[in-house]
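[1] Got a predicted model here, sequence first, then my questions.
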Amino acid sequence: MAEAHQAVAFQFTITPEGIDLQLSYQALNQIYLSGVRSWKKRVSRVRNSLIKGVYPASPSSWLFVAIGILATMYMQSDPSMGLITKIQQHLPLRYTTAMSVAKFFKWGQTMVSALVFSTLLWLSLILALRFCLKLLLSYHQWMFEKHGRMSNTTKVWVPLVRLLSSRKPLLYSYQSSLPHLPVPAIQDTVSRYLESVRPLLTDPEFKRMSDLANEFESNLGNRLQRYLKLKALWATNYVSDWWEEYVYLRSRGPIMVNSNYYGMDFLYVTPTSVQAARAGNTITALLLYRRKVNREELKPSRVPGTVIPLCAAQCERMFNTTRTPGVETDVLQHWLDSEFVAVYHRGRYFRLWVYRAGRLLSPREIEDQIQRILDDASPPLPGEEKLGALTAGDRIPWAQMRKQYFSSGVNKRSLDIIERAAFFVTLDDEEQGMRGDDPEGNLDRYAKSLLHGKCYDRWFDKSFSVVIYKNGKSGLNAEHSWADAPTVAHLWEYTLATDAFQLGYTEDGHCKGDVEPSLPQPQRLVWNIPAECETALTCLKIGSSLAVAQALADDVDCHVFPFREFGKGRIKKCRVSPDAFIQISLQLAYYRDRGGFCLTYEASMTRLFREGRTETVRSCSNESCAFITEECRRLFQLASERHQNLYRMAMTGAGIDRHLFCLYVVSKYLGVESPFLKEVLSEPWRLSTSQTPVQQMNLFDLKNHPDFISLGGGFGPVADDGYGVSYIIVGEDMVNFHVSSKYSCSQTVSNTQKARMFILALSILKCWFYAE
């Protein structure tokens, strides 16, 4: 352990001859190398701050400006129009009797004045370039233009964006150039809301809702809007901080199932069946990604097929982050660095150092350390095995127990290690994946395991927890408050690709690399859990964290199924958006299942704006309902176009739900009640959907390695009587679906029969489109 090495780096004894120092040069060398690594990171951060601080220019451009100014001065011209002379007058002049020395000082003063002017001019040019780039990135009309019909404005806009983005950017280079999220006009939001609920309400219900909306718009709404616009003037993003706090951190219910989501391994391939080896490569790949994030070496994410950047702010808290519970609200804690990960295996917690003398351990060394944990036969300490259930249950009991039992002593030290770890790793003693005589059932159990596990063998508060199963299968569970799924999906894509195609394994399934024999053992965490706390953890009594979590986990039904009949390749041939095609098929499936329509949530990103998170696409529209009830191909085209327009409006800041949510928050701060807002925000999302986009297709060669297909991930249902549907469009010929619901609702069981309903809907649409 690092502390132990530092503690014995030197020893001394007092003798009659004086003090006898005994130095351990090996330990001192490790301390030196660790310090070098820390200073390299500091220097790298300063360098990156300078590079991204002057983007879209470069630091070297200052030299060109300075040379240009000096060259014009040499030619007896004053490009500053007298400013250099004024700067010179404010510089101290040393008087001397020697004429030659006086001339030298005057020349030096002129040079300094010219360099000061050059620097000011350079900074002004940078601000002007950044302002121009911000204006260009604020133009979103290009998204609404039909394919192949580009307007003249867009034709001019495209090369200008390319010109200002020509320099190779760092991960965060565009942050200061991204526009702020605009506040929509309240009449536009109310109008769009009424249009979205029209197919769901009867005529009397719609009349009543229209009256509520009109009364709100003409009275209280304008007052709330003024406060919201005031916030938008000084806040980076008028939605994100309130969204994070009130939707996530202030929720007092369990985050397991209700908030956290999961990501799965390859569908058909498991790179190795050796658990420790898979853990070694996976941990290494994650740490390599962290290194890229810290050095800002990752390319900024962009709108697919364009040069338009997306906000990268969510990457900042990806690692070394945990959500700590509070009685009223939770808090996200982030540390700049962490040289270890926390590992759970069979009820024991370990700290695994992943750096040695300033270098990252090799995959083979991490595998060796993981194997030591797997071979450790020591039993869990009293209360240790099910300690993780505290993070799975209600937040208030966890906050109270944390304050009472984990605020001092060994419990605090061990808890700090888990929370400060780069991420959390669970070495699961089960086997998972699509295998055996019941591949479909095993796939469902695999999804449930990643979503909640045993309710105590994950640390749901960590930014993400990696799960490595006994047969080498892997997956992750991610906490939602710090980032949205696309950010975690980007990380997981890199991890899977790096594990399988770059790091690789030996013929016998072990990691590559050498092992340093003097590596210290993984550190077993020590706990001193009182009997009353242990009883609350181990007993399934009513109200305990484990009982609440177990009841929630037992009620969740998950079904995962790959749809292979056709994919986006054939859909695009019909000039239809694949996402719109799937969303309309979900509407059709729900209608045939329940005999009606429901409020439908589809997540859309708003990362075109600084610190953007998500917006809701209300994909149940008048057009989609008309198509489903009349089954007309022409109406399908209208429904598809309408869905695409709704998606684009959500992406460009013209959504409905985030604006209404923020108006509701303002009303709560002012202490006023709005019947309209209260009713809008209490409406249940019985069909909650999300697409997991494949963002780095260059990492996966599906042509030569067709079996390395990602399964994507999923989440729990939002409403007790609804569905949670996640889907990932893989390649040209496959769509993977994740459907969740609750057993407690007899109308929503996402079993094989329910999956057939979705498949039937997709097949019906296919028949309509491919019929002669």
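    Arrived safely. Residues are numbered from 1 along each chain as shown.
[2] For the rest of this, base every contact and every neighbour count on C-alpha atoms.
    Noted.
[3] Hmm, S545 and P397 touching each other?
    Yes - judged on Cα atoms under 8 Å, P397 makes contact with S545 at a distance of 7.3 Å.
[4] ok, these two, which is more surrounded?
    When P397 and S545 are compared for neighbours, S545 comes out ahead with 30 against 19, by other Cα atoms under 10 Å.
[5] In space, what's closest to that one - neighbours in sequence excluded?
    G393 (4.3 Å; Cα to Cα, 6 or more residues apart in numbering).
[6] okay, now that neighbour: neighbour count?
    28.
[7] Mutual contacts of P397 and S545, please.
    L390 (Cα atoms under 8 Å, 6 or more residues apart in numbering).
[8] ok, back up a step: which SS state does the residue nearest to S545 fall under?
    coil (DSSP: H, G, I helix; E, B strand; the rest coil).
[9] Comparison target, given below:
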Amino acid sequence: MCDLHITKISLFLDTVQHWQDSDYLAVYHRGRYFRLWMYNAGRLLSPREIEYQIQKILDDPSPPSPGEEKLGALTAGDRVPWAKARKEFFGSGVNKRSLDCIEKSAFFVTLDDDKQGMMGDDPDGSLDHYAKSLLHGKCYDRWFDKSFSVVIYKNGKTGLNAEHSWADAPIVAHLWEYVLATDSFQLGYNEEGHCKGDINPNLPKPQRLSWDIPPQCQEQITQSLMVAKALADDVDFHVLPFSDFGKGRIKKCKISPDAFIQLALQLAYYRDRGMFCLTYEASMTRLFREGRTETVRSCTSESCAFVKALASGEDADHCRRLFRLACEKHQHLYRLAMTGSGIDRHLFCLYVVSKYLGVESPFLKEVLSEPWRLSTSQTPFQQAELFDLVNHPEYISCGGGFGPVADDGYGVAYIILGENMINFHVSCKHSCTQTDSHKFGAHIRRALLDLLALVSPDQKDINVGNSQAKKDL
């Protein structure tokens, strides 16, 4: 079916293992694990046959075996206890066979009994719950070691939870765009809502995986779940759909949309915390073979000068000039990062070499110790030709998100959709009294409107949005 990866652990380190192919999925439903074969007699199952097989899993009345329901929590808690439990309880016999089945599956599927999506009288709040559910679920109903888990909710909404070590977000986003477009515009559904295609009624039933989990292992599962749940409950997550304007208006001002958004984030953070902080923006280095990312340090002398000038009410022309200088500096840094001339991967290599040689470097110790209190990333919308967002706005995506990097910081992911929309995912921690995802989202909204009002010759409809943004604060 596909190349697949699994993060496999030992007592000393995690390793990424790669298998060339797999012809089945691992499926989780109501505390049970199943193997779902995707081929029969050498051919791929039709969509209708896959639906037929999944329905068999949904209709299976058997209860979870002792310890099975929350087994996935081992992949969500601390790594060392999972490594020890793996060695002691999953090294042979039925447990090893079932664990191998999960780890060698093409990918993991969770049939979630919850309903998610934009629902009811609080669509923004329901989007927050939707995103938070995809981030960690119940902490035991995802298999966090798998390359990715597809989550299918009771009301048909779907999403992905991706493990980060094997690939960056654009890879997963590219895959998911193709899946959504193929499902909607090519495969489709019949009048009754079923998948199209024929059924072979003699298909073998999905195989229920067996486990023999002793009380000692069940205790470790409970401990891992407590650790994971404490982390998950601390995440404050907010989805901010911004539709007042998009990259179309920004580009009319002859400004890079990404630079515009990054300057808005600097302004929002300054208004939120009254200071500046080390800011991380991910840049792809896919110009190079096996290139992953480099860091754009978006908080620059130029961005700070602009934000201070705007915050202190200096002349608009002066602020515009500083704003364009800051945008040009950001674009320069982004080009350097993309072409292999960034600094952070170089610093990391020096750090690795210093550890190997046993050399203490005061410089590296200081430069790598400062936390990224504002960690940002743009989720690319890469296959725009697959979607007609003007005539079919129901296919607009919220994009993806991630948790905060620092205990007292924010994680901000954003996706630029079409010409007229930007969606943000904002995260922080409830345990930090100085951060609040909804408040920071309101600051982002106001900052975007303020910047457009500053640089756009057309002031029409901006002031209305700005008044609403100030009310949100």
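    Okay, I see it. Everything numeric here is computed off the predicted structure, so don't read it as measured data.
[10] Now check the residue nearest to S545 of the first structure against the second structure: what is it aligned to?
    G393 of the first structure maps onto G77 in the second structure, with residues paired by TM-score structural alignment.
[11] need the contact list for that match.
    Contact partners of G77 of the second structure, counting by Cα under 8 Å, 6+ apart, are 224-228.
[12] so how far is G400 of the second structure from it?
    23 Å (Cα to Cα, to the nearest Å).
[13] just G117 of the second structure next, same as before
    As judged by Cα to Cα, G117 of the second structure and G400 of the second structure stand 14 Å apart.
[14] How about I9 of the second structure?
    27 Å.
[15] between those two, who's got more neighbours?
    Legend: neighbour count by other Cα under 10 Å for I9 of the second structure and G400, higher for G400 (26 against 20).
[16] which residues does that one contact?
    131, 379, 413-415, 425.
[17] residues in the second structure aligned with stretch 154-162 of the first structure?
    The aligned range for stretch 154-162 of the first structure is empty, by TM-score structural alignment.
[18] How about stretch 659-673 of the first structure?
    Using TM-score structural alignment, stretch 659-673 of the first structure pairs with 346-360 in the second structure.
[19] same thing with stretch 264-273 of the first structure?
    Counting by TM-score structural alignment, stretch 264-273 of the first structure sits on no residues of the second structure.
[20] would F34 of the second structure count as being in a strand?
    Yes - the assignment for F34 of the second structure by three-state DSSP puts it in a strand.
[21] That one matches what in the first structure?
    When the first structure is aligned by TM-score structural alignment, the residue opposite F34 of the second structure is F350.
[22] Show residues contacting stretch 197-217 of the first structure.
    186-187, 190, 194, 597-599, 621-622, 625, 674-676.
[23] how deep is the counterpart of P393 of the second structure in the first structure tucked in, by neighbour count?
    Here P393 of the second structure is matched to P706 in the first structure, going by TM-score structural alignment. By other Cα under 10 Å, 12 other residues sit near P706 of the first structure.
[24] give me every residue that touches the equivalent of L415 of the first structure over in the second structure.
    When the second structure is aligned by TM-score structural alignment, L415 of the first structure is paired with L99. The neighbourhood of L99 of the second structure, defined by Cα under 8 Å, 6+ apart, consists of F90.
[25] And the helix or strand hosting L99 of the second structure, how far out from the chain middle?
    Element membership of L99 of the second structure, judged by DSSP states H and E, is helix 93-103. Helix 93-103 of the second structure has its C-alpha centroid displaced from the chain centroid by 28 Å (Cα atoms, centre = their mean, to the nearest Å).
[26] you'd agree R249 of the second structure is in a helix?
    Yes - judged by three-state DSSP, R249 of the second structure forms part of a helix.
[27] What separation do you get for it and L448 of the second structure?
    Going from R249 of the second structure to L448 of the second structure by Cα to Cα gives 12 Å.
[28] Those two: which is more packed in?
    L448 (26 against 17).
[29] I'd assumed D258 was in contact with the more buried one.
    No - L448 of the second structure is beyond contact range of D258, at 11.8 Å (criterion: Cα under 8 Å).
[30] Give me the neighbour count for the counterpart of L225 of the second structure in the first structure.
    Per TM-score structural alignment, the equivalent position to L225 of the second structure in the first structure is L546. Counted with other Cα under 10 Å, residues neighbouring L546 of the first structure total 28.
[31] most surrounded residue in the contacts of G400 of the second structure?
    For the contacts of G400 of the second structure, neighbours tallied by other Cα under 10 Å; top is H425, 27 neighbours.
[32] So for that residue, what's the nearest residue that isn't a sequence neighbour?
    V239 (4.6 Å).
[33] Tell me which residue of the first structure matches up with the one you found.
    With TM-score structural alignment as the criterion, V239 of the second structure lines up with V560 in the first structure.
[34] before we move on, what SS does that match have?
    Assignment for V560 of the first structure (three-state DSSP): strand.
[35] Check the gap between it and S667 of the first structure for me.
    41 Å.
[36] Done for today, thanks.
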